[in-house]
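Peer 1: Everything below, folded, please.
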Amino acid sequence: MSILQNYSEKSQSFLNPLCKLFKKLQLKRCIARAGFKKKRGPSVNDMIIGAISSGFIAENLHVASNSSAGNLLPACESSMYRFMEGTNGNWEQLSLNIAHESYKNIDTLNSNREKSRYCFVFDDSVLEYPKAKKMELCTWTFDHNEGCSVRGYSCLQMGWTDGESYLPLGAKLLASDEDSESFKKTHKQKACPEAIRKTGLDKRTHASQIRTEAQERSKPDLVISWIKQAMKNGFKASFVLFDSWFNYESLLKNITPLGLKVIGMLKQDHRKYYLLNNRGHATEYRTLQSIAEKMKVNSSKRKAKKINNAILFSVTVVAATANEKVSEGIKLKLVFVRNRNNPDEFVVISSTDLTLTDEQIVKYYSRRWKIEVNFENQKQYLGLGSESISVKFDNLAAFANLSCVRAS
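Peer 2: The predicted structure follows:
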């Protein structure tokens, strides 16, 4: 009897801090606003609290359910997984709601000057399922770290940061287009040819929307709609940060009308930019490599003026395609920074805010690293990409957002 009593006290001591946190974040209100419903059995609130808590009890929900702490969960393992694959709740909205409650607590602590430096951050990471055979929408996805295609999904995440704190706002699982001609040339068969796709869904439901996003909508389109949704929910930011995979003129032109500045790294590819002279007129149309070679002419004079040796130089350009007029392009400030891994090479960071100094642009861009750390933490400690191996897309998308909720 004393052993059971001792265990009960330990369980209660574990739950008390979490219960206080859930109350502070108004979790019940967040759940209700996300449209979750349940007819019988444990309440929706208990099931979601149990799902969140399981990630801190053990490695994942499966281990937590089969451990000695399993009685802390409101239902058995199979019931918990069935709840996670339900289609009557919006996990992305729940993640956004909880993150906003955390955001409000952080916002009250910051000064007006710090509030003017808030940033949205975007990045994606591959969730690999090498043994998948029947996973819905599981496709061959190119992993840039491995340099090859793997079975899995591209997990797009949006985050918010003030430079110190970081909040993940949600996750979207995206699939490759395996029916395209370019795909058929490089792959003999689909990643999961036995997968059964769910059809006949009401287009107004969240289940239908996440499948449409995964298959039909492009990443730039999702980025724009996600920013609008976050701002509508009460998030404020002045900058949007992303790496070179997102930094294209068309996306920049769609973000700037929202009142946001964009800072991101540029690919050193074939794209060309119009160099501006002292009067602000376009003079030459060059690639980044060509711009760097041109600027080396007076490099000795610049080095004497530079305080930070890592920053080589900066120029103002207009980003426009060859078919566009210069007036139709978008002005960018390009900062050339020495590559710390190879001093003979450089990286280029662009900013749509021309008033920022070179050092400020680099400092703001360094905040983007927080989303990389977030991905690593979610994968290693919070179950992202490993907690569920369900064949149902609803379940996988729910667990991807559950890891964001835990990180908030």
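
Peer 1: Going by C-alpha atoms from here, please, whenever you check contacts or count neighbours.
Peer 2: OK.

Peer 1: Distance check, Val315 against Leu275.
Peer 2: Distance of Val315 to Leu275, given as CA to CA, to the nearest Å: 8 Å.

Peer 1: ditto for Ile31
Peer 2: 51 Å.

Peer 1: next one: Phe235
Peer 2: In terms of CA to CA, Phe235 sits 36 Å off from Leu275.

Peer 1: May I ask you to confirm that Ser67 belongs to a helix?
Peer 2: No - counting by DSSP: H, G, I helix; E, B strand; the rest coil, Ser67 is not found in a helix; it is coil.

Peer 1: next helix or strand past the one helix or strand Leu173 maps to?
Peer 2: Per DSSP states H and E: Leu173 is located in strand 166-174. Where DSSP H and E defines the elements, the next helix or strand beyond strand 166-174 is helix 181-186.

Peer 1: Can you pull out the residues in contact with that following helix?
Peer 2: If you take CA atoms under 8 Å, 6 or more residues apart in numbering as the criterion, helix 181-186 is touched by 177-178.

Peer 1: Going by neighbour count, which residues in it are buried?
Peer 2: If you call a residue buried by 16 or more other CA atoms under 10 Å, then helix 181-186 has no buried ones at all.

Peer 1: hang on, Trp160 packs against Asp123?
Peer 2: No - applying CA atoms under 8 Å as the test, Trp160 and Asp123 come out as separate, 11.8 Å apart.

Peer 1: Mind checking which of these two has more residues around it?
Peer 2: Neighbours per residue, other CA atoms under 10 Å: of Trp160 and Asp123, the larger number sits with Trp160, 29 against 21.

Peer 1: For Ala132, list the residues it contacts.
Peer 2: 138, 151-152, 191-192 are the contacts of Ala132 under CA under 8 Å, 6+ apart.

Peer 1: Ser13: which of those is nearest?
Peer 2: Nearest to Ser13, judged by CA to CA, of the contacts of Ala132 is Gly152 at 38.8 Å.

Peer 1: quick one: Phe120 from Ser238, how far?
Peer 2: Per CA to CA, Phe120 is found 8 Å from Ser238.

Peer 1: So for these two, which residue has more residues nearby?
Peer 2: A direct count of neighbours by other CA under 10 Å for Phe120 and Ser238 places Phe120 higher, at 27 against 15.

Peer 1: Second chain to compare with the first, below:
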Amino acid sequence: MAIILPKNDNNEQAKSYSDRFIKQAKIGTFLHQANIRKESGLSPLFLFQFIFSLVFQGKNLYRTLESGRIDNAPSKDAIYRFLNRPTFNWRKFLVTISSFLIKTRLLPLTSEGRARVLILDDSTYSRNRSKSVELLSRVHDHSTNRYLKGFRMLTLGWSDGGTFLPLAFSLLSSDKEKNRYQGLNQRIDKRTVGYRRRKEAIQKSTETMFSLLDQVNPFQLCASTLLFDSWFAFPVVIKRVLTEYHLHVVCMLKNMHRVYYTYNGSEYTLGQLYKVLRKKRGRAKILSSVVVGLGKAQNGNDVLVKIIFVRDRNRSKKWLAILTTNLELSDEEVIRIYGKRWEIECFFKVTKSHLHLAKEFQCRSYDALTAHTTIVFVRYIMLALSAREEKDPKTLGELFYLCCDEIEDIRFTEAVLLIIDLFASSFSKEFLLSEEQIQHFLDTFFEQLPAFLKSSLQKRAVA
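Peer 2: Next up is the predicted model:
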């Protein structure tokens, strides 16, 4: 008689958010497709699952491995070999898993008329205390207006207005060698995907933006519009997205003195254009809108765009300008679609505040940074899908703590069941009681427990 079944891979899997997600998302299959395969030792799926669950257990890698409290835990060398492999295509892994979940789990939940968009934005990836990280550079943090050590994390994601999922990213170093604290590791095999990612990291962000777009198929994801802020809103970028990728653009504009728009046969900067337009009276939120020329595309056709001027709610006498290449949309619809871009800001906040982005490991290799960031993004995907499927509205932060609580409850009940199992074994040896007598004693004991504890223990015993 045994209350707890013998320890093996199947019986030890906790029925938690993370275990269900890893099985449903076919993580093992997509790891294999991305060339993340076992050459020796432990399987990549086991190592991925081990790292993936650390944050929900409130642990870091070093203390977990040093404590020795986890049976069959991998060695530190195995973990770092897994993270540092330059032949592993982590971008393909992230794109395929996100695309699979979008097509199978999210698209069936929304109507065909709902706008689905791609969102592009960057955020700081801080490594302020580091000195020897590969391609570490001096980057500007726009939120604090300060410079720091780290990278710019350029991220492309998908949203239907209810759920945001990351598709691809690149950790950008500076394109100027004088701003880089460390250079590229010359020992990396130039035939590997890791070397290509390093070369991509020292390109300009507008070039890397198109590398990310090359990895996804917007039409399979039912996305027809790309959103980004004013940092990428250059005419050459907008025209290339429209002509080469056949995506409409909705973006914020900034007043640049070298960028001109054609209106009534004359060229104006954004500030000059605003002055010549007729404004709505009163406290209207939409001040004006106009169709202007953006120049000729590579195919020789004129590119027409609509610019909408809206009142800045933080500064009543100032204005903001939003551009769209889709002339069929109303002004209100353009503003509503651009509002979806806020979801990527929430994504950055959750990954940094809850999921330990750039804080969990002190890796020096660019490959390890890419691998760990991918695992953090997959953690976010799990929380985002759980939030979408929950009947009652919960924030991603609440779901994160629910995952942590669930794992803690599982560990507690397993410990109690282990004590009971040892107690029953001792009774059978010392007092020579039969299995039926011990089972009767345990059943009586269980009946006296509080209802909440009884149900939890019974579920774990059955599992």
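
Peer 1: hang on, the earlier thing: of the contacts of Ala132 of the first structure, which belong to strands?
Peer 2: Among the contacts of Ala132 of the first structure, the ones falling in strands (DSSP state E) are 151-152.

Peer 1: Can you pick out the most distant pair from the contacts of Ala132 of the first structure?
Peer 2: Spanning the widest gap among the contacts of Ala132 of the first structure are Gly152 and Cys192, at 9.6 Å by CA to CA.

Peer 1: between the two, which one's more packed in?
Peer 2: Legend: neighbour count by other CA under 10 Å for Gly152 of the first structure and Cys192, higher for Gly152 (28 against 19).

Peer 1: Next, the buried residues of stretch 57-66 of the first structure.
Peer 2: Buried residues in stretch 57-66 of the first structure (16+ other CA under 10 Å): 57-65.

Peer 1: and the most centrally placed residue in the first structure, what does it touch?
Peer 2: With distances taken as CA atoms, centre = their mean, Gln157 lies nearest the centre of the first structure, 1.8 Å away. Applying CA under 8 Å, 6+ apart to Gln157 of the first structure gives the contacts 122-124, 168-172.

Peer 1: hey, where'd the strands end up in the stretch 301-408 of the first structure?
Peer 2: In the stretch 301-408 of the first structure, the strands defined using DSSP state E, counting those that start in this stretch lie at 311-319, 330-339, 342-351.

Peer 1: State whether Ser155 of the second structure is indeed within a strand.
Peer 2: Small correction: residue 155 of the second structure is Thr, not Ser. Yes - according to three-state DSSP, Thr155 of the second structure belongs to a strand.

Peer 1: Could you check which residue of the first structure pairs with it?
Peer 2: Using TM-score structural alignment, the partner of Thr155 of the second structure in the first structure is Gln157.

Peer 1: joint contacts of Gly152 and Cys192 of the first structure?
Peer 2: Shared contacts of Gly152 of the first structure and Cys192 (CA under 8 Å, 6+ apart): 132, 138-139.

Peer 1: Tabulate those residues (TSV), appending distance to Lys24 of the first structure.
Peer 2: Below are these laid out as TSV (distance: CA to CA, whole Å):
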residue	distance to Lys24 of the first structure
Ala132	39
Cys138	37
Thr139	40
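
Peer 1: quick one, longest helix in the second structure?
Peer 2: Counting by DSSP state H, the longest helix found in the second structure is helix 396-430.

Peer 1: Mind giving me the packing neighbours of whichever helix or strand comes after it?
Peer 2: Note on helix 396-430 of the second structure: by DSSP H and E, the next helix or strand toward the C-terminus is helix 435-447. Here helix 435-447 of the second structure touches helix 396-430, going by 3 or more CA pairs under 8 Å, 6 or more residues apart in numbering; DSSP states H and E.

Peer 1: Pull out the buried positions in the helix it packs on.
Peer 2: For helix 396-430 of the second structure, a neighbour-count test (16+ other CA under 10 Å) marks 396, 399-400, 403-404, 406-407, 410, 413-414, 417, 420-421, 424-425 as buried.

Peer 1: give me the stretch of the first structure that it matches.
Peer 2: Taking TM-score structural alignment, helix 396-430 of the second structure hits no residues over in the first structure.

Peer 1: who touches the strand holding Leu173 of the first structure?
Peer 2: 92-93, 95-96, 99, 102-103, 153-161, 210, 213-215, 370-371, 374, 397, 400-401, 404-405, 407-408.

Peer 1: do you know how far Leu418 of the second structure is from Asp19 of the second structure?
Peer 2: Applying CA to CA, the value for Leu418 of the second structure to Asp19 of the second structure is 22 Å.

Peer 1: matching residues in the second structure for stretch 374-383 of the first structure?
Peer 2: With TM-score structural alignment as the criterion, stretch 374-383 of the first structure aligns to 347-356.

Peer 1: Report the buried residues of that stretch.
Peer 2: 347-348, 350-351, 354-356.

Peer 1: Would you map the helices across the stretch 1-150 of the first structure?
Peer 2: Ranges of helices within the stretch 1-150 of the first structure are 2-24, 27-33, 44-57, 61-65, 77-84, 91-107, 112-115, based on DSSP state H, counting those that start in this stretch.

Peer 1: among the ones you listed, which is nearest Val335 of the first structure?
Peer 2: helix 112-115 (23.4 Å).
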